[in-house]
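Generate coordinates for the sequence data below:
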Amino acid sequence: MNSGSSTTFTITFNPSAFGVRIATVTFNTNDPNFPSFSYSIQGGGINDADGDIVDAGLDADDDNDGIRDIDECRTCTFDPFQNGSFETPTIPANTFAFLPTATVTGWQTSAEDVIEIWSSGFNGVPATAGNQFAELNANVPGVLFQTFCLNGAGGTINWSIRHRGRSGTDTAFVKFGSSLANALASTPIVTMVSGNTPWATYSGTYTIPAGMRQIVLTFQAGPTASGNQSVGNFIDDIQITINQSCIDSDSDGVADVNDLDSDNDGIPDVEENGFRNLSNQTGTFTKQIHHAGPMPITTVTTITLKR
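Sure, this is the predicted structure:
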């Protein structure tokens, strides 16, 4: 490039993977005072199935058919997991209590109508999360459980629990099933065998079978070190994340969230939902209705150099 002149060139970003990519552009010159100079550029690779320049992780309508993903997936959210650390209701410090099941938020029990809750530090046993924890063996070997609705499309459950023996090594079971009876009769997902110091951690991922519309997550007392049915099996810090897959109404292998004709009747969903005047005859909107989040990084950079 001659002295006093300028030039313009364009760098195009065409990513082969998702996420931010960073590069350095270096210019070499024959000027002894400025032999080279560099600057950084970056671009973001996004997962954009419908071409609206919104990453699928932020896009409220992945196929741009006018129906929100949350509605097309039909994820059942009526029964959220609650009270995994047994903090509600609160009992006095340095005590334990037999609480009526109905007062312990989220939890049910099949063995009796009470749940035994300890406060952190009682009898020298600290909670591992929060200020309270539960003992499965209340008056009898107990089962604590919660029940959740599902959309039937399958999915996964990420779960974890802390377990501790009371007088020594205690045993308890994690069991899941479509009903309480099925769960209790099933093979344990994990058998927890833990001493009385410290708390042990158990975790895993459970695959939800397709067609299941309800799941019961149970935590069942087993043998205890004391041999006493009312002594053993502390549990705390239970964490549950239910990831339901999206419904595929017409069983064509494409989930409704990405299917422009989810019932396979030849009429695009965008038209069936009253948006025909906004459709471009390909089953998607011609007009951008909304963005669910910030726009991605620009993928084309134009640079002008002047000497």
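
From now on I want contacts and neighbour counts done on CA atoms only, so please keep to that.
Noted.

so what's Thr90 up against?
Gln132 (C-alpha atoms under 8 Å, 6 or more residues apart in numbering).

mind listing the helices for the stretch 151-300 of the chain?
180-185, 269-272 (DSSP state H, counting those that start in this stretch).

Distance from the shortest one to the middle of the chain?
Put plainly, it is helix 269-272. 30 Å (C-alpha atoms, centre = their mean, to the nearest Å).

and what of the first one?
When distances are taken as C-alpha atoms, centre = their mean, helix 180-185 is centred 25 Å away from the chain's centroid.

If we go by neighbour counts, what in that helix is buried?
Across helix 180-185, burial judged by 16 or more other C-alpha atoms under 10 Å covers 180, 183-184.

For that helix, which helices and strands make contact with it?
strand 170-177, strand 214-221 (3 or more C-alpha pairs under 8 Å, 6 or more residues apart in numbering; DSSP states H and E).

what's next to it, contact-wise?
By C-alpha under 8 Å, 6+ apart, the list of residues contacting helix 180-185 reads 175-177, 216-218, 220.

redo that, cut-off 6 Å
With C-alpha atoms under 6 Å, 6 or more residues apart in numbering as the test, helix 180-185 has contacts from 175-177, 216.

OK, contacts around Pro188?
173-175.

With Val193 instead?
Here Val193 is in contact with 170-171 (C-alpha under 6 Å, 6+ apart).

Compare the helices of the stretch 151-300 of the chain and give me the one nearest Asn137.
Nearest to Asn137 among the helices of the stretch 151-300 of the chain is helix 180-185 (16.0 Å), distances taken as C-alpha to C-alpha.

before we move on, the earlier item: format the contacts of Pro188 as TSV; extra columns: distance to Gln82.
Converted to TSV, those look like this (distance: C-alpha to C-alpha, whole Å):
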residue	distance to Gln82
Phe173	20
Val174	17
Lys175	18
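
Give me the three-state assignment for the closest residue to Gly106 other than its chain neighbours.
Using C-alpha to C-alpha, 6 or more residues apart in numbering and skipping residues adjacent in sequence, the residue nearest Gly106 is Gln82, 5.2 Å away. Secondary structure for Gln82, judged by DSSP: H, G, I helix; E, B strand; the rest coil, is coil.

where's Gln82 relative to Ala93, distance?
Using C-alpha to C-alpha, to the nearest Å, Gln82 is found at 22 Å from Ala93.

one step back: what is the neighbour count of the residue nearest to Gly106?
Neighbour count of Gln82, defined by other C-alpha atoms under 10 Å: 17.

just Gly222 next, same as before
20.

before we move on, what about Asp65?
Asp65 has 27 nearby residues by other C-alpha under 10 Å.

Going by secondary structure, it is in what exactly?
Assigned by DSSP states H and E, Asp65 belongs to neither a helix nor a strand.

one more to line up against the first:
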Amino acid sequence: MKYITAAIAALAFSSLSNANLITNGGFESPDINSGWTYQLDDLPGGWEGDNIEVWKTGFNGVNSFAGDQHGELNAHPNDGTNFSIFQTFNTVDQADYDFSFAYRARNNNSESFLLEIFTDTSDLFSMIFDDHTTSAWSTFSDVFLGTGELTTFRFTSINPNSGTVGNFLDAVTVEGEVASVPEPGSLALLAIGLIGLGISRKNIRA
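Presented below is the predicted three-dimensional model:
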């Protein structure tokens, strides 16, 4: 019986794989033909936040860092407060997560933004980015430690804290371990099969 229990536990917790936990990190969705567009609250299957703007590569002379599109953090103010965009995902406790992104100023080199990575109980990373320019993309990468909780990855505009010109973002990734637990029905079928196998072996030995 102890072997059966071990097999079930192994199936439940060994389905670990590495993946990019950020959806639509290149702002490739929605696909736009030219120019720019924006969403009031979120982008399909990915970012949530304040009036997210998407630019087609080449628009106003700005080519995307990767792919055909990139995002702008500050867009279309309606209440005079800072803009934020974010995604929330689950992490594995004590697992390392590599993250990276590209960023570029849109209007002037004084633009800046804050990146925060946090859970309901812990602040995992926080940094202000004020070193980018309008002439080229910059990149940043680092590592944070997962806690096994839901984790939020959030960009917030600082300068300008409101307004329609600000920070470009592209190629956002968070790569690391993802725990995939089998559905209860699958575990039940496995348990029944293994128990049956154990009974069969016991009868043979008898």
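
tm score of chain vs chain?
Superposed pair, TM-score by TM-score structural alignment, normalised by the length of structure 2: 0.72. Supporting alignment: 182 aligned residues with a C-alpha RMSD of 3.7 Å.

before we move on, the earlier item: nearest to Ser36 of structure 1, out of the helices of the stretch 151-300 of structure 1?
helix 269-272 (54.6 Å).

Tell me the spacing between the most centrally placed residue in structure 2 and Asn51 of structure 2.
Centroid-nearest residue in structure 2, with C-alpha atoms, centre = their mean: Ile22, separated by 2.5 Å. According to C-alpha to C-alpha, Ile22 of structure 2 stands 19 Å off from Asn51 of structure 2.

Next, the angle strand 112-118 makes with the biggest strand by length in structure 2.
With secondary structure taken from DSSP state E, structure 2 has its longest strand at strand 167-179. If you take axes from the mean of the first three to the mean of the last three C-alpha atoms, to 10 degrees, strand 167-179 of structure 2 sits at 10 degrees to strand 112-118.

Could you double-check that Ile22 of structure 1 sits in contact with Gln42?
Yes: shown here, Ile22 of structure 1 and Gln42 form a contact pair, counting by C-alpha atoms under 6 Å, at 4.3 Å.

And these two? Which one has more around it.
Using other C-alpha under 10 Å as the criterion, Ile22 of structure 1 and Gln42 rank with Gln42 on top: 14 against 9.

After alignment, which residue of structure 1 pairs with Phe26 of structure 2?
Careful, residue 26 of structure 2 is Gly; it's not Phe. Counting by TM-score structural alignment, Gly26 of structure 2 corresponds to Ser85 in structure 1.

Where does Ile204 of structure 2 fall, secondary structure wise?
Here Ile204 of structure 2, judged by DSSP H and E, is contained in helix 184-205.

Point out the other helices and strands that that helix packs with.
Counting contacts by 3 or more C-alpha pairs under 6 Å, 6 or more residues apart in numbering; DSSP states H and E, there are no secondary-structure elements packed against helix 184-205 of structure 2.

just to revisit the earlier point, tell me the most buried of the helices and strands packed on helix 180-185 of structure 1?
strand 170-177 (a mean of 23; mean count of other C-alpha atoms under 10 Å).

contact partners of that strand?
183, 188-194, 215-225, 233.

now the angle from that strand to strand 214-221?
Going by the same axes, to 10 degrees, strand 170-177 of structure 1 makes 170 degrees with strand 214-221.

I figured Ala153 of structure 1 was touching Asn243, is that so?
No: judged on C-alpha under 6 Å, Ala153 of structure 1 makes no contact with Asn243 at a distance of 10.4 Å.

Compare those two (neighbour count), which wins?
More neighbours surround Ala153 than the other of Ala153 of structure 1 and Asn243, with 21 against 15 (other C-alpha under 10 Å).

And the more buried one, how far from Cys76 of structure 1?
Taking C-alpha to C-alpha, one finds Ala153 of structure 1 at 11 Å from Cys76 of structure 1.

now do Gly154 of structure 1
12 Å.

now Ile22 of structure 1
Applying C-alpha to C-alpha to Ile22 of structure 1 and Cys76 of structure 1 gives a distance of 40 Å.

do the same with Phe234 of structure 1
Applying C-alpha to C-alpha to Phe234 of structure 1 and Cys76 of structure 1 gives a distance of 31 Å.

Equivalent analysis for Ala181 of structure 1, please.
Where Cys76 of structure 1 is concerned, Ala181 of structure 1 sits at a distance of 22 Å (C-alpha to C-alpha).

what's the span of stretch 46-56 of structure 2, first residue to last?
18 Å.

for the helices of the stretch 151-300 of structure 1, which one sits closest to Ser6 of structure 1?
Closest among the helices of the stretch 151-300 of structure 1, using C-alpha to C-alpha: helix 269-272, at 49.9 Å.

same for whatever helix or strand comes next after that closest one, what does it pack against?
Counting by DSSP H and E, the element after helix 269-272 of structure 1 in chain order, helix or strand, is strand 300-306. Helices and strands touching strand 300-306 of structure 1, as assessed by 3+ C-alpha pairs under 6 Å, 6+ apart, comprise strand 6-12.

and the strand it packs on, which stretch of structure 2?
Going by TM-score structural alignment: strand 6-12 of structure 1 matches no residues.

got the contact list for that strand?
Contacts for strand 6-12 of structure 1 (C-alpha under 6 Å, 6+ apart): 300-306.

related to what we said a few turns ago, JSON lines for the helices and strands packed on helix 180-185 of structure 1, including distance to Asp269 of structure 1?
Converted to JSON lines, those look like this (distance: least, C-alpha to C-alpha, whole Å):
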{"stretch": "strand 170-177", "distance to Asp269 of structure 1": "35"}
{"stretch": "strand 214-221", "distance to Asp269 of structure 1": "28"}
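
Identify whichever of these lies nearest to Val270 of structure 1.
That would be strand 214-221 among these, by C-alpha to C-alpha, at 30.9 Å.

helices and strands around the closest one, which ones?
Taking 3+ C-alpha pairs under 6 Å, 6+ apart as the contact cut, strand 214-221 of structure 1 packs with strand 143-149, strand 170-177.

What's the separation between the equivalent of Leu145 of structure 2 over in structure 1 and Arg21 of structure 1?
Aligned by TM-score structural alignment, Leu145 of structure 2 pairs with Thr207 of structure 1. Using C-alpha to C-alpha, Thr207 of structure 1 is found at 34 Å from Arg21 of structure 1.

Just give the number of residues close to Gly176 of structure 2.
22.
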